[in-house]
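In: pasting the structure only:
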């Protein structure tokens, strides 16, 4: 049994609480990780409001830390390894076999809240079960239980507070560009939303020589940061017609676009602002039907596609991104702000106001 502190949600309408918890010892296929840092992602906040039943819940799916202990069946990870925790996948379904683990057919069961297969409890607070297992880690705690399929060993020299968000947010934005769109020199890429995912997409685009970028963002501070990070142009959608502006800027339309907002109207604008043969990738989880002209799609050969977790194979893609960072080519540290986990309220407030791009909790 391991004792630590965790950030729990007992009521979606109430503040998070910092409480002591107890973790069960790792089973044969489990890995006990001492969490050093955990990024706060929009997905955590969305899943916090799943209802008042079956509380408290333990969120967190961008954990980074050091392996403390492993179960007897674990072979690819050892105590002392520095790791980043990411999403789970079964490894056996057709999509996993095809190298597309983000689209694992068993993803829902593996990444949503849930107990072990035998229904045994992993974590308790005050003797009562905690609803955990989020993305196979629930890393808003000083320790987390993970498995080999969502644990990526990284260089010990990497700052865990910077590495944490590669488990989801940075991986998603960078992968949308490098894995899904693969822009070439001379092409224009439009990025809608300059939060953590959009900013990671911008930085990833800057690693491809000759790609030009335009960022559409409502918040002035984030537009300013996008300029500092290398955006060739920024657009305020509250002051400009984004479609007309991008078409004029690019000489007819962007070859590529990434929508991080999840807003149907924004996705529709991104599609309309594409050049002939252009592609927009949607990574933001939203709801509704975007206004897309089918004639425009057919006659101009445009494409709209979704992209989950950056179409990444984390075991290879996360080290690739961290290598780019270590060489100064992917300065995501500019996006990170550290907060002690006891100050989660301050972290969330800074994220809401836009003064912080990626808040990271530390233990």
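Out: Yep, it's here. Note that the coordinates shown come from a computational prediction; the quantities given were computed from them, not determined experimentally.
In: only C-alpha atoms from now on, for both contacts and neighbour counts.
Out: Noted.
In: look up how far residue 156 lies from residue 212.
Out: If you measure residue 212 against residue 156 using Cα to Cα, to the nearest Å, the figure is 34 Å.
In: got it, and residue 117?
Out: Distance of residue 117 to residue 156, computed by Cα to Cα: 33 Å.
In: measure residue 268 to residue 192 for me?
Out: 11 Å.
In: hmm, back to that, so between residue 212 and residue 156, which is more surrounded?
Out: residue 212 (23 against 13; other Cα atoms under 10 Å).
In: show me where the stretch 201-350 of the chain has its helices.
Out: Taking DSSP state H, counting those that start in this stretch, the helices of the stretch 201-350 of the chain run over residues 220-228, 242-250, 264-272, 294-299, 314-326, 344-353.
In: contacts for the last one?
Out: Spelled out, that is helix 344-353. Applying Cα atoms under 8 Å, 6 or more residues apart in numbering, the set of residues contacting helix 344-353 from outside is 15-16, 339, 356-361.
In: before we go on, here's another structure to hold up against the first:
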């Protein structure tokens, strides 16, 4: 077993606390990764708020392969990698090229244990700790994962770049994939984005890289709207304005070809759909609470507008992430503008800044 430091959440009111924990040795089909850095996603924070037992979360890790099991092919010790979501690799969805729709996505990513129910983590006193979050639990010095979670990056990637790559495994991949994979936006088209967090701003960057000529971003936070303009948004709208919908329609010439909704708020969903032109498509990325309902104008949708739900940007991480990295290195996808680095001993500060909106994408350096 590996003794390591991890950010453990035991009680939502106490937040994340750095503790010594024990991580299993890799099985034949597993990989041990020494983490260099990991992003903090609002999915981590939402799960932490509802936890009732000790957990190690984290699912935007980047690091170096430390050990591999005897049955592992394709990666070796010393390889630099990004960690993404878990999938079984065997169901019809995985074999059909849509691993984000894996039949076992929920248990593999959210159950806190391996697929066979065994735990990978214990506390110093031997008490069980839920791990395997998104098949990695990367709020720690090491992660035990599957080769299917891993996206190798070039071996000459400098560590200062590797530090910021973890969010490509989820949040940034989700926003960019929604535009490039799910909606397949056309060059010369128009798009509305509701929510200017890391997912929404990644969608903005991907839309511009794909050739969208009009991108309007809507949010409540003036600082984030200002950053959206710096990154290339052709218009920004504060959703608190009484005429926000009219502003979005005006900015897109009467309505957008595409909309990406990233907040999960019912009012934002309605705004995104209502801002579409006839024939437009809205991609819903943000999720409300289970059971949450949305209300739409039937006539608006009935005149040819479409709505699609999006998970993980409908991405095959091993294909999309290297493409995004190439765009970044070419200066066409500056996602580093979204990232703020924190040392590991300031983990809770990074969490609080993420919740307050002070930081768009917090990345903790291990």
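Out: Right, received. Where do you want to start? For clarity, every value in this text was computed on a predicted model and none was experimentally measured.
In: for the two chains, what TM-score is obtained?
Out: TM-score for the superposed chains, counting by TM-score structural alignment, normalised by the length of the first structure: 0.96, backed by 360 aligned residues with a Cα RMSD of 1.3 Å.
In: about what we covered before: drop anything exposed from the contacts of helix 344-353 of the first structure.
Out: For the contacts of helix 344-353 of the first structure, a burial check counting by 16 or more other Cα atoms under 10 Å picks out 16, 339, 356-361.
In: reformat those as CSV; add secondary structure and distance to residue 286 of the first structure.
Out: Shown next, in CSV, are those (DSSP: H, G, I helix; E, B strand; the rest coil; distance: Cα to Cα, whole Å):
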residue, secondary structure, distance to residue 286 of the first structure
16, coil, 24
339, strand, 28
356, coil, 22
357, coil, 20
358, strand, 20
359, strand, 22
360, strand, 24
361, strand, 26
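In: just put those residues in JSON lines and tack on distance to residue 135 of the first structure.
Out: Below are these laid out as JSON lines (distance: Cα to Cα, whole Å):
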{"residue": "16", "distance to residue 135 of the first structure": "19"}
{"residue": "339", "distance to residue 135 of the first structure": "22"}
{"residue": "356", "distance to residue 135 of the first structure": "24"}
{"residue": "357", "distance to residue 135 of the first structure": "22"}
{"residue": "358", "distance to residue 135 of the first structure": "19"}
{"residue": "359", "distance to residue 135 of the first structure": "19"}
{"residue": "360", "distance to residue 135 of the first structure": "17"}
{"residue": "361", "distance to residue 135 of the first structure": "17"}
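In: thinking again about what came up before, okay, residue 268 and residue 192 of the first structure: which has more neighbours?
Out: Higher neighbour count among residue 268 of the first structure and residue 192: residue 192, with 28 against 19, using other Cα under 10 Å.
In: so that one touches residue 264, yeah?
Out: No: using Cα atoms under 8 Å, residue 192 of the first structure makes no contact with residue 264, being 12.0 Å away.
In: what's around residue 355 of the first structure, how many residues?
Out: When counting by other Cα under 10 Å, one arrives at 14 neighbours for residue 355 of the first structure.
In: what lines up with it in the second structure?
Out: When the second structure is aligned by TM-score structural alignment, residue 355 of the first structure is paired with residue 358.
In: equivalent analysis for residue 206 of the first structure, please.
Out: Per TM-score structural alignment, residue 206 of the first structure is aligned with residue 208.
In: my guess is that match meets residue 228, correct?
Out: No: counting by Cα under 8 Å, residue 208 of the second structure stays clear of residue 228, with 11.6 Å between them.
In: overlap in contacts of these two?
Out: Joint contacts of residue 208 of the second structure and residue 228 (Cα under 8 Å, 6+ apart) do not exist.
In: what residues in the second structure pair up with stretch 313-333 of the first structure?
Out: Going by TM-score structural alignment: stretch 313-333 of the first structure matches residues 316-336.
In: so what touches the matching stretch?
Out: 84, 97-100, 150-153, 164, 168-169, 172-173, 177, 202, 205-206, 209.
In: list the buried residues in that stretch.
Out: If you call a residue buried by 16+ other Cα under 10 Å, then stretch 316-336 of the second structure has these buried ones: 316-318, 320-322, 324-325, 332-335.
In: stretch 119-133 of the second structure too?
Out: For stretch 119-133 of the second structure, by 16+ other Cα under 10 Å, it's 119-123, 128-133.
In: from those residues, which is closest to residue 309 of the second structure?
Out: Residue 309 of the second structure has its nearest neighbour among these in residue 133, at 22.5 Å by Cα to Cα.
In: in contact with that closest one, which residues?
Out: 56-59, 108-113.
In: with residue 194 of the first structure instead?
Out: Contact analysis of residue 194 of the first structure by Cα under 8 Å, 6+ apart lists 215-217, 222-223, 226.
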